[in-house]
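A.B. asks: Sequence first, then the predicted structure:
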Amino acid sequence: MTDTDEARSADGTARAPRRSGLNRLMRYVPLIAPILLWAVPCWVLLHTGQHWPLPVAPVGTALFVLGLVAMPLTMARGHGRRQQDRAAIVGDTLLGVAWVLFTWSVLLGVLLRLALTATGVGDGQHRARIVTWAVLGVAAVLLTWGYAEARRVPRVRRLDVRLPRLGAGLDGTRVVLITDTHYGPLDRARWSARVCAKVNSLGADLVCHTGDIADGTARRRRAQAAPLGTVQATRARVYVTGNHEYYSEAQGWVDLMDELGWEPLRNRHLLLERGGDTLVVAGVDDVTAESSGLAGHRAHLAGALDGADPDLPVLLLAHQPKFVGRAAAEGVDLQLSGHTHGGQIWPFHHLVRIDQPALAGLSRHGTRTLLYTSRGTGFWGPPFRVFAPSEITLLVLRSPLPPTSP
């Protein structure tokens, strides 16, 4: 019997199911995590032997306490029912700053201090102050660079993807992938227009958006999403929902994308034909759709492939890489996904890998299925990207190489 099964006492009466230690611990993560994010850098920068003159330590400590209090309050106000964009910007920025300070306080607070001690540099106070200035300097550089990385138009990442079942007539088909645009509290309407112009310069046959269009409802973020209506493709523009749509009236986003000329592939497919050969382009709702309670929304691969010739190659759009297990079981040739942001702010990618089978790039799953995971076109929450650059992806589909003559 598992912990989730109903346990019974010796007399047969039902007892409440036991909770595992991990489940109990996870209940306290929302409380513990913010405290650690602010307390650790406060301790490393101000209270580990620096002996700062007054009023440096008390004023610095007060600033860290202010950050600890302000971050959850502004995030709750910004992303809760009120959805106040200014509060969201403050809260999200504080989260990014805290994460970078925490990361480098831990790394430099240990490694640099050990290196300085091993080489005999200065006394304890001198070494502590070197660590403080190193952490502040590294954090300032990374936050400045990370902000510029998050706000720029993504670079184009191009790669050839060879599919053994792809017909020769489809060789060279150009598929452009954008995903995780996350239009949100920071108005990025101009950025959106520039992204779409970059997409249009790539001469795509098929343009795909694999979800997480925005944080907020379609009515609230319409102006930022409107440039998507200018995207051009010679064959089709297709879209599937991401998990963030299900936080913000997903059907409204499906309707808006349809209005903008995109084909919402909600557990269905279309056929892309060229040179006498055919590619099945299918899409599924995000894996969180069913739990959203929105009628008719769920990830249903069998429905997406219903009526398709099983001998034809299949290109599948699914927001989360974790769907690839189902795709491989059905013999899908290529799945396109986003969701991970490539970790967005290093070293968060280690936590992403706990939940997802791939972080970024091309990977193989099973005997036939390839998965391409984009690092995303925009950013979520903190307006920073550190060692996880955004991308617009151009995938050129290739048919099998002809056999070489003996």
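C.D. replies: That came through, no problem. Residues are numbered from 1 along each chain as shown.
A.B. asks: Going by C-alpha atoms from here, please, whenever you check contacts or count neighbours.
C.D. replies: Fine.
A.B. asks: shouldn't residue 250 be in contact with residue 257?
C.D. replies: No: if you go by Cα atoms under 8 Å, residue 250 and residue 257 don't touch, sitting 10.8 Å apart.
A.B. asks: mind listing the helices in the stretch 251-400 of the chain by residue range?
C.D. replies: Remark: helices assigned in the stretch 251-400 of the chain by DSSP state H, counting those that start in this stretch are 301-305, 324-329, 349-355.
A.B. asks: distance of residue 29 from residue 37?
C.D. replies: 12 Å (Cα to Cα, to the nearest Å).
A.B. asks: Tell me which of these two has more neighbours.
C.D. replies: More crowded of residue 29 and residue 37, by other Cα atoms under 10 Å: residue 37, with 22 against 11.
A.B. asks: so what does whichever strand or helix holds that one touch, helix or strand wise?
C.D. replies: For residue 37, the host element (DSSP states H and E) is helix 29-46. Helices and strands touching helix 29-46, as assessed by 3 or more Cα pairs under 8 Å, 6 or more residues apart in numbering; DSSP states H and E, comprise helix 56-79, helix 85-118, helix 124-151.
A.B. asks: angle of it against helix 56-79?
C.D. replies: 150 degrees (axes from the mean of the first three to the mean of the last three Cα atoms, to 10 degrees).
A.B. asks: Indicate which one of the helices of the stretch 251-400 of the chain is closest to residue 190.
C.D. replies: Residue 190 lies closest to helix 349-355 among the helices of the stretch 251-400 of the chain, at 28.9 Å (Cα to Cα).
A.B. asks: and the comparison structure, right after this:
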Amino acid sequence: MFRLSFAFAAIAVLSLINFYSYKRFLKRLDLFFKIQDVIKWAMIVITLCEICYFLVLRLDNLDPILYTLFSAMIGVSFMLFCVALLYDLFHIPYAKIPHDYSRRLFIKMVFDVTMLILALSYITKGFLNGMKAPRIKEVDIFIDGLESELSIVQITDVHIGKTLGKSFMDDVVKQVNALDADMVVITGDLIDMPVNQIGDKLDSLRAIQSRLGVYYVPGNHEYFYGVHKIMEHVHTLGVHVLSNRSMVINHTINLAGVMDMSGKRFDFEPPDLKRALLHVKPELPTILLSHQPKIVKEMSGEKIDLILSGHTHGGQIFPFGLLVLLDQPYLSGLYQHSKHTQVFVSNGAGFWGPAVRIMAPSEIVKINLKVKKA
């Protein structure tokens, strides 16, 4: 029921923003006056592609090429909508220009050309960024009570599925190994497909080089495809699955992990902080893996020094991050949540939906835990 509701809501929203983009931007461009019918039908085709995408999203029977094409249309729609809003906004001062026909005509022509170039640049840059390999981001985080330095590589939101496959996962693992980390953590949304379709796409996880092991918690997307079977499969690849439990790592830190917040919505395997922290050693610093940063809303005085999260994609397409912040307390980077708890949110290595990123580059993060001096 949730999936169906989400699909219909997404279709309704995309249909409305496509209508707005056409009526308030594309139709008002004098440059397109002679091809208005073509533009109108192009927007209708884009909307139909998006309808197909969301109706078959969870049926897993859409050809990968069509899946990539249809999902790309979502990115185009959103970016056109943003430009259309700007177009409307800048029309306010334009409407106040004195009524000299030739002057207004010239200014409108310059304005239209400028906005069209902006739209094309915005869309082109977004797709070019989306196709780039994840960058390496390095962050130093000082932890109270840490006895010796520790390096952690965090990968999250890889979204292996119809668009990103085995070769992408293999490349991510190569980048991770080059960082020579003490430990590797995977904070959810690793895959976007059922276990019976994974095949060898995740096999390179076996090749991760990490002195203290590889650790994983599921994200919301794993719940769409059978979270238990996915966790079992990941475990067979030599990865420790922290499903509401913890481990002591090298007598240095407690590493705990919780199930995803979407477990509450599905009424199945919700996050359980108390259970996850039940066996931690209070004298050691505690690192918590949680796919969604809003796990902080579940906290009630627990001693957690650092939370590592993903989920937000850093907004993926600016300014979509402003909407993400309506649901999540943190978007991207390091935050001081409370006196004793820091939160780090990664943009993620992959993408969901359109292969588009604007002002939120994909990343693999090397976190250097440092001893905090008194």
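C.D. replies: Perfect, I can see it now. The model shown is predicted, which means the values in this text are computed figures rather than measured ones.
A.B. asks: ok so, going back, CSV for the helices and strands packed on helix 29-46 of the first structure, including distance to residue 269 of the first structure?
C.D. replies: Shown next, in CSV, are those (distance: least, Cα to Cα, whole Å):
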stretch, distance to residue 269 of the first structure
helix 56-79, 34
helix 85-118, 37
helix 124-151, 33
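A.B. asks: Mind putting the ones you listed into a markdown table with mean neighbour count and distance to residue 329 of the first structure?
C.D. replies: As requested, these are arranged in a markdown table below (neighbours: other Cα atoms under 10 Å; distance: least, Cα to Cα, whole Å):
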| stretch | mean neighbour count | distance to residue 329 of the first structure |
| --- | --- | --- |
| helix 56-79 | 17 | 37 |
| helix 85-118 | 19 | 38 |
| helix 124-151 | 18 | 36 |
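A.B. asks: quick one on the thing from earlier: now do the helix holding residue 37 of the first structure against helix 85-118, angle only.
C.D. replies: 50 degrees.
A.B. asks: For helix 29-46 of the first structure, buried residues please.
C.D. replies: For helix 29-46 of the first structure, burial by neighbour count (16 or more other Cα atoms under 10 Å) applies to 34, 37-46.
A.B. asks: go on, stretch 48-58 of the first structure?
C.D. replies: Buried residues in stretch 48-58 of the first structure, counted by 16+ other Cα under 10 Å: 48, 50, 57.
A.B. asks: Just give me the closest of those to residue 349 of the first structure.
C.D. replies: Nearest member of these to residue 349 of the first structure, counting by Cα to Cα, is residue 48, at 29.0 Å.
A.B. asks: Now for the residue nearest to that closest one when sequence neighbours are not counted: which residues touch it?
C.D. replies: Distance criterion Cα to Cα, 6 or more residues apart in numbering; nearest residue to residue 48 of the first structure, sequence neighbours excluded, is residue 128 at 6.6 Å. By Cα atoms under 8 Å, 6 or more residues apart in numbering, the contact list for residue 128 of the first structure reads 45, 48-50, 113.
A.B. asks: And residue 23 of the second structure, what's its match in the first structure?
C.D. replies: Taking TM-score structural alignment, residue 23 of the second structure has residue 43 as its aligned residue in the first structure.
A.B. asks: how far away is that match from residue 51 of the first structure?
C.D. replies: 12 Å.
A.B. asks: Count the neighbours of residue 291 of the first structure for me.
C.D. replies: Neighbourhood size, residue 291 of the first structure [other Cα under 10 Å]: 10.
A.B. asks: What is the burial count for the counterpart of residue 192 of the second structure in the first structure?
C.D. replies: Using TM-score structural alignment, the equivalent of residue 192 of the second structure in the first structure is residue 215. Residues lying near residue 215 of the first structure (other Cα under 10 Å) number 23.
A.B. asks: Correct me if wrong: residue 215 of the first structure contacts residue 242.
C.D. replies: No: using Cα under 8 Å, residue 215 of the first structure is not in contact with residue 242, being 10.8 Å away.
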